[in-house]
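> What follows is a protein structure lacking sequence information:
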């Protein structure tokens, strides 16, 4: 952590990551509080209808799905900074359309624009931060990104709990009780849209555009080292080798599309790269695993809890909307407490064991919930202990997701694809997350209203299926090389690409400078031995 304060550039990168993650998390939780507020229900009586409540919640995810798909193209076509700024402005627009809404149409429109922005930020933000961060700080930035998402969820829950008291909690409740949380969600977005222009362009983007001198200048500024420092030269040549490698791969695979510079050719090239996943079985298998990991992550039901937690707690017999909001706030705290330790140990434990442990923990909680709700849903007043056991099960369920499927699924999809298609494979898998997120947000209100305890049985079954999918079909990726993943999927793509990349590294001069480093290290060791 001291590194962040020694280097102001690194500190601002970490702060930036926190803002992007905070926005993502805040947007996930802010509407769930408003849905149970008396004043919100009076302003928008539509939310009393389960299907309309589902649409109001899920339209954010539909926008997020589109934003995640488009973000990669705009980030490459223009820049990461332009894409981030545009995404943040979309969130600002959406936030204040919701905050100033006089009818439900403004809320729907606001949620849509907010979803576009958040979906794009969920993809471009971490990419930009990883490209600017020094190698020794990247792990910490990943931890901060995950932690800030959980922190954003918690903040939205507790702000809603606090503003619920404005004007009282009954019929006299002020509209400001739900408008203030909506206004608040725009503040980090404004800071993000402005703050990104005080940060440099990504060195990797600059190199890919042929602006190598600017890339070196950015690296010097970030690392506080002169241009002729071996560390700067090494990092620059690593970036250049990867850029040359990516360009050569595209030229080999799509020679008829890589020479054009117009919008039409660039769009065709993007589509052709996505289409390459369906031309060989081993690539399709990787893509299927990435998409299904995200499918089962969502169908554990976690976002049903995040989006409708106050409604769920009210249905579990908690008396008063304030009490249900308080219980929801605890869910946010649980997410924060379990996220950071997991990020620190997941490389040692592995992805599969963590997902399996979380699955069985969630399955147990959902099963207990189904049994107790089925038995006592019409008599909570005479069985308050059973209601609080259900509340505790929801908290423990959230904890099990927070340490397992939450971080592990995102890590898995980044590790199963070869280098040349990793960005595209990850973006398709992430879009699967958003689309399933949309479906969950849409169908849960009618499910809670019609099949009640059957909702928990439904998600318990899918959670168990997810555990089976992880056990039988998903390989362990922790501490595995790309060549190891090749053997799992029955291909030699990574091995061939590794040889190709080594040849490029030698051409650009990276191999020579690395050999010089090794020679100097050996020389220092021999000198130390002679002194002893």
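In hand now; what should we look at? Since this is a predicted model, take the numbers as computed values, not measurements.
> switch to C-alpha atoms for all contacts and neighbour counts from now on
Noted.
> so the most centrally placed residue in the chain is in which element?
Central residue check for the chain by Cα atoms, centre = their mean: the C-alpha nearest the mean position is that of residue 122, 5.1 Å away. Using DSSP states H and E, residue 122 maps to helix 104-132.
> Could you check the angle the next helix or strand along the chain from that helix makes with helix 104-132?
Per DSSP H and E, the first helix or strand lying C-terminal to helix 104-132 is helix 135-163. Taking axes from the mean of the first three to the mean of the last three Cα atoms, to 10 degrees, one finds helix 135-163 and helix 104-132 inclined to each other by 160 degrees.
> Tell me which other helices or strands the helix or strand following helix 135-163 touches.
Counting by DSSP H and E, the next helix or strand C-terminal to helix 135-163 is helix 176-195. Secondary-structure packing of helix 176-195 (3 or more Cα pairs under 8 Å, 6 or more residues apart in numbering; DSSP states H and E): helix 8-34, helix 38-43, helix 80-99, helix 135-163.
> In CSV, list those along with mean neighbour count.
What follows is the helices and strands packed on helix 176-195, written out as CSV (neighbours: other Cα atoms under 10 Å):
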stretch, mean neighbour count
helix 8-34, 24
helix 38-43, 18
helix 80-99, 24
helix 135-163, 22
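> Put this next to the previous one:
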């Protein structure tokens, strides 16, 4: 938007700005920040196998198993809610350090736990760290990225979650021959390694230029923008856009982050309400899809299908993890070319079909004695298709969308609220998945999840506008109606 409040015709990008190649410095910063997301991915992957040994070693009931797995997701709700305010006060950079440090402490508690209560305590601490990392990694990446590569860079947290899941599967497979008294402890302790890497990597990371503008540290913000732009002129333009947006929407409040919750929940404007519905909706459906639960309990699904050897179960996990990692990379590479909406709709509709097929295949395997090989193959293919479509659509795009649609003043705390819903739904689904499947069967559960994804596809079609190529400062206009837009232009003209 120029000084007269007129939106540029090329999607929110200044007419003088050219489409440029990927900025190496911005890429390095995004990779360092997104490394935090390995923590959640590794936990999802490794716990799917480790819980088999923990259950044997600590003699857990199925309810204790559900609580153990789901507690991390529920407790990550705490970190998600606190992360918005924390990052507005301390900055995005030091919130990343806090996330890694908290998860590191949790990993040590889990790996060294002498009993179930200590193991649960470790899950609680690690969960808080995960909550912080899930919010801060995409927000930091979105704020430091140029508009034309923001989709790719902001999807890197999901890429690293998927890499973490695959690492967890590989570790499960590699340690399956070790004594069950020790192997699950080694699996959980290894989670401390990426936490240390993040803590060290943040030393060379710059602060978010948009947070620096909020703190009126304009010279520091410009230095960061110069490094993430193709020229000094582009950096100057970006700084001007960020500063004007902050002066218009947020600078009247001297205490950064104050009054945001009231503005988000109690007295939202119509555009803010639409942004909040879109952000919460996509985070809700990301976890209501059952993706995390399917990954956590996949060995249980295939044990019910007649595959009982742990090494074979872990091998299936590795195959699925490889498919998931491949698809998330494809999605990340094409997000800025094809846009968010097409990939999101493709992914959610594909998941609906895959879960329907998985439900049908599971129904054929419910017979106690006769379990046809073709039905097992269909289930394996359907699971791989389900997680692959998730990695094309909901997986990366949820983080991209959540971090880019809120205006600067509301971004950290708005994103933290949306991610909190994400964590709450993930915890509820993970902690009830086995209980519900005992009532409905695995086939029935997958039919329900397929129906959820049909509803999700309809929601995305009507509620999610395309944000490809737009500056963060211009995306809010997509959620304005004509009257709101006209009022905003009149204010600018005055």
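Received, thanks. Here the structure is a predicted model, which is why all the values come from computation and not from measurement.
> Put together JSON lines for the helices and strands packed on helix 176-195 of the first structure, with distance to residue 249 of the first structure on each row.
What follows is these, written out as JSON lines (distance: least, Cα to Cα, whole Å):
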{"stretch": "helix 8-34", "distance to residue 249 of the first structure": "31"}
{"stretch": "helix 38-43", "distance to residue 249 of the first structure": "54"}
{"stretch": "helix 80-99", "distance to residue 249 of the first structure": "22"}
{"stretch": "helix 135-163", "distance to residue 249 of the first structure": "25"}
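> Which stretch among the ones you listed approaches residue 452 of the first structure most closely?
helix 8-34 (18.3 Å; Cα to Cα).
> Next, the angle helix 80-99 makes with the closest one.
30 degrees.
> How about the contacts made by residue 115 of the first structure?
Contacts for residue 115 of the first structure (Cα atoms under 8 Å, 6 or more residues apart in numbering) come out as 59-65, 67, 91.
> Check residue 208 of the first structure too.
Neighbours of residue 208 of the first structure in contact, by Cα under 8 Å, 6+ apart: 240, 243-244.
> same deal with residue 88 of the second structure?
Contacts for residue 88 of the second structure (Cα under 8 Å, 6+ apart) come out as 211, 256-257, 412.
> repeat for residue 114 of the second structure
Neighbouring residues of residue 114 of the second structure by Cα under 8 Å, 6+ apart: there are none.
> swap in residue 151 of the first structure?
Residue 151 of the first structure is in contact with 22, 25, 332-333, 335-336, counting by Cα under 8 Å, 6+ apart.
> if you count residues, which helix in the second structure comes out on top?
Taking DSSP state H as the criterion, the second structure has its longest helix at helix 408-463.
> Show me what that helix is packed up against.
Looks like helix 408-463 of the second structure contacts helix 62-90, helix 116-144, helix 232-249, helix 260-261, helix 270-288, helix 291-296, helix 340-364, helix 394-404 (3+ Cα pairs under 8 Å, 6+ apart).
> So which bits of the fifth one are buried?
Read it as helix 270-288 of the second structure. By neighbour count, with 16 or more other Cα atoms under 10 Å as the criterion, the buried positions of helix 270-288 of the second structure are 271-276, 278-288.
> And the last one, by the same measure?
Along helix 394-404 of the second structure, these residues count as buried under the neighbour rule (16+ other Cα under 10 Å): 394-404.
> Identify all contacting residues around that helix.
138-139, 142, 151, 154-159, 279, 282-283, 286, 328, 331-332, 340, 344, 347-348, 411, 415, 418, 472, 475.
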